[in-house]
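1. Could you work out the structure for the sequence below:
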Amino acid sequence: MALNHMGVAAINLVAALLSIPVIAAGIWLSTQADNACVQILQWPVVALGVAVLAVGLAGFVGAFWRLPWLLLAYLVAMLALVLALAGLAVFVFAVTAGSSGRPVPGRAFLEYDLDDYSGWLRRRLDAPGRWDRIKACLAATPTCSDLNQTSSYDTPQGFFTAAWLSPLQSGCCKPPTRCGYTFVTPTYWISPISAAADPDCAAWSNEQAKFCYSCASCKAGLLQNLRREWRRADIILAVDAAALLAVYAMGCYAFRTAKTDELFRRYRQGYT
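-> Down below sits the predicted model:
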């Protein structure tokens, strides 16, 4: 019987340890410049991971000190958290379905269209006053200024063959290719006469605080950056949810076995 209770305690401790990848995924998202400016996913992920850690430790305590009421609370709470984690993984996968970028003639980098992304994500950016705060945050990051630190980007040919330009840099740090701007530096472009015909073309500014942060292409580039990072975090969430479900099933079986042994022991004591 003691071994059964120790087994339940060990399984619950494993469940608590499985919270670490979830918390780490949330912290990693918070360190990314775009996620730090948008602040949608990282803190719910961290909160969910902390909740799994707390419930797993509660289950360990309940099994180690043989507190049935705490173990029952653990079983109910952990099931709810596993379902929440799995639901979040499915939700993230669904809202990040969409474009991976569109090729542009004569350019190695891709450009992005806002209409290719989920309506839920677009609405998160277009909430009243939200984009003003996000673009001010993005302007304070070195995302665009870093382009001027790369010597291979000093010439038009070097910049146009920059396959490693991030979606955020492609959308926010330069005018869209269709606008016909003339390259001077990665963040300084000469406007064509017809630039005002397209809202994004008219929105471009050579000022560091403005660039193309008011462009739809910038929102699209931001969503593509988020999509790439959220998909990486989503792999961790999905794998962790599956592992937690397996551990939870093992915990239920071990708890049931321990309860059966306890009832059998009491029966034998009463019989003798």
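
2. Going by C-alpha atoms from here, please, whenever you check contacts or count neighbours.
-> Fine.

3. Report all helices and strands that the top helix by length along the chain contacts.
-> Using DSSP state H to define each element, the chain has its longest helix at helix 216-271. Secondary structure elements in contact with helix 216-271, counted by 3 or more C-alpha pairs under 8 Å, 6 or more residues apart in numbering; DSSP states H and E, are helix 2-17, helix 19-31, helix 33-38, helix 68-95, helix 167-172.

4. got the angle between that helix and helix 19-31?
-> Helix 216-271 and helix 19-31 are oriented at 160 degrees to each other (axes from the mean of the first three to the mean of the last three C-alpha atoms, to 10 degrees).

5. now the angle from helix 216-271 to helix 2-17?
-> Using the same axes, to 10 degrees: helix 216-271 against helix 2-17 is 170 degrees.

6. So what's the gap between helix 216-271 and the chain middle?
-> Mean-position distance between helix 216-271 and its chain equals 19 Å (C-alpha atoms, centre = their mean, to the nearest Å).

7. Kindly report the same for stretch 97-112.
-> Mean-position distance between stretch 97-112 and its chain equals 22 Å (C-alpha atoms, centre = their mean).

8. That one spans what distance, first to last residue?
-> By C-alpha to C-alpha, to the nearest Å, the extent of stretch 97-112 from end to end equals 14 Å.

9. Check stretch 119-139 too.
-> End-to-end distance of stretch 119-139 (C-alpha to C-alpha): 25 Å.

10. Could you also give me the structure for this next sequence, so I can compare it with the first?
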Amino acid sequence: MALSNNVIGGINFIAMLLSIPIIGSGIWLSTEPDNSCVKILQWPVIILGILILVVALAGFVGGFWRVPWLLIFYLIAMLILIILLACLVVFIYMVTLRGSGHHVPSRNYLEYHLDDFSGWLRRRVQSPFKWDRIRNCLSSKTLCAELNQNYRMAQDFFNARISPLQSGCCKPPTECGYTFVNPTYWISPINTAADKDCLQWSNEQTQLCYSCNSCKAGLLANIKKEWIRADIILLVTLLALISVYLVGCCAFRNAKTEDLFTRYKHDNNYT
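-> All right, here's what the predicted structure looks like:
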């Protein structure tokens, strides 16, 4: 029985360690400029990671100090958390399945259209109230100012691999036909009717294209890229947690079997 309990405690220590990449993924998302402005995924991930840590700690204590009710709590609670984590992994995959960049003539960077992304993601940015808050947050970042420091000549900028957020928010859409002065200053549009974003563009450095649909699309493209990376980490951690949980269930069952056998042997010796 003592050996089985030690095994259960050791398994739950591994489960505690597996909570670290989950919490770390949430913290990483919160440090990214786009996710820190939108604030959708990071807190659910962080909270789920903390709950897994707490439940694994309960199982660890229950295993080493032989507290049966803590082990039962661990088995039930961890199963629920594993199901929740699996649902989160599938959900992230589904909402990031759509949405990709489009090549434009004579440009190395991609441009993005809002309609390409999933309806759930679009609804996170289409509300004027939500977007006003997000836009104010984005405009306070240095994403666009960095372009002016890195690219002086038009051709250098056209050949650059800028981020989706910079492509959507820091410059006008290419089809508008604006003339390059610097990455965040453009003049003399040829076709302002090509896209309604053409009329939204402003050379005011606090405005730029932050009111454009292309900015919303670029934000979602950035979010998609980061969420996919986080989802891969969560998927690997989920598979490891399932393995640890199954081993823990087997160890718990063996411990109960040993306990019953010990009691049976003790009762026979007593009689």
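
11. Pick the most deeply packed of the helices and strands packed on helix 216-271 of structure 1.
-> Comparing those by mean neighbour count (mean count of other C-alpha atoms under 10 Å), helix 167-172 comes out on top with a mean of 26.

12. Give me the range in structure 2 that that helix lines up against.
-> Matched against structure 2 by TM-score structural alignment, helix 167-172 of structure 1 falls on residues 164-169.

13. and what of stretch 55-68 of structure 1?
-> Here stretch 55-68 of structure 1 aligns to structure 2 at residues 55-68, judged by TM-score structural alignment.

14. Which residues does the matching stretch contact?
-> Residues from elsewhere that reach stretch 55-68 of structure 2 (C-alpha atoms under 8 Å, 6 or more residues apart in numbering): 5-13, 15-16, 69-71, 73-75, 77-78.

15. mind running it again at 6 Å?
-> Here stretch 55-68 of structure 2 makes contact (C-alpha atoms under 6 Å, 6 or more residues apart in numbering) with 5-6, 8-9, 12-13, 15-16, 70-71, 74.

16. Grab the nearest non-local neighbour of the spatially most central residue of structure 1.
-> Taking C-alpha atoms, centre = their mean as the criterion, Trp230 is the residue nearest the geometric centre of structure 1, at 3.3 Å. The shortest distance from Trp230 of structure 1 to any non-neighbouring residue, by C-alpha to C-alpha, 6 or more residues apart in numbering, is to Val92 (7.1 Å).

17. What is the equivalent residue in structure 2 for the one you found?
-> Checking with TM-score structural alignment, Val92 of structure 1 has Ile92 as its match.

18. Show where the longest helix of structure 1 falls in structure 2, residue numbers please.
-> Counting by TM-score structural alignment, helix 216-271 of structure 1 corresponds to residues 213-268.

19. What's the average distance for the matching stretch when superposed on structure 1?
-> Aligned to structure 1 and superposed, stretch 213-268 of structure 2 gives a mean residue distance of 0.4 Å (mean C-alpha distance after the TM-score superposition for structure 1).

20. now the match of Val92 of structure 1: how far from Ile82 of structure 2?
-> For Ile92 of structure 2, the distance to Ile82 of structure 2 - C-alpha to C-alpha - is 15 Å.

21. what does Gln200 of structure 2 give?
-> 46 Å.

22. Check Val55 of structure 2 too.
-> Distance from Val55 of structure 2 to Ile82 of structure 2, by C-alpha to C-alpha: 11 Å.

23. Same question for Leu121 of structure 2.
-> To Ile82 of structure 2, Leu121 of structure 2 is 24 Å away according to C-alpha to C-alpha.

24. what do you get for Leu199 of structure 2?
-> Taken as C-alpha to C-alpha, the span from Leu199 of structure 2 to Ile82 of structure 2 is 48 Å.

25. Which residue is the nearest non-sequential neighbour of Ala221 of structure 2?
-> Pro164 (6.0 Å).

26. my read: that neighbour touches Gly218, true?
-> Yes: Pro164 of structure 2 is within contact range of Gly218, at 4.5 Å (criterion: C-alpha atoms under 6 Å).

27. Specify the angle between the strand or helix carrying Val125 of structure 2 and helix 68-95 in degrees.
-> Assessed by DSSP states H and E, Val125 of structure 2 sits inside helix 119-126. Here helix 119-126 of structure 2 runs at an angle of 80 degrees relative to helix 68-95 (the same axes, to 10 degrees).

28. Show me what helix 119-126 of structure 2 is in contact with.
-> With contact meaning C-alpha under 6 Å, 6+ apart, helix 119-126 of structure 2 is reached by Trp131.
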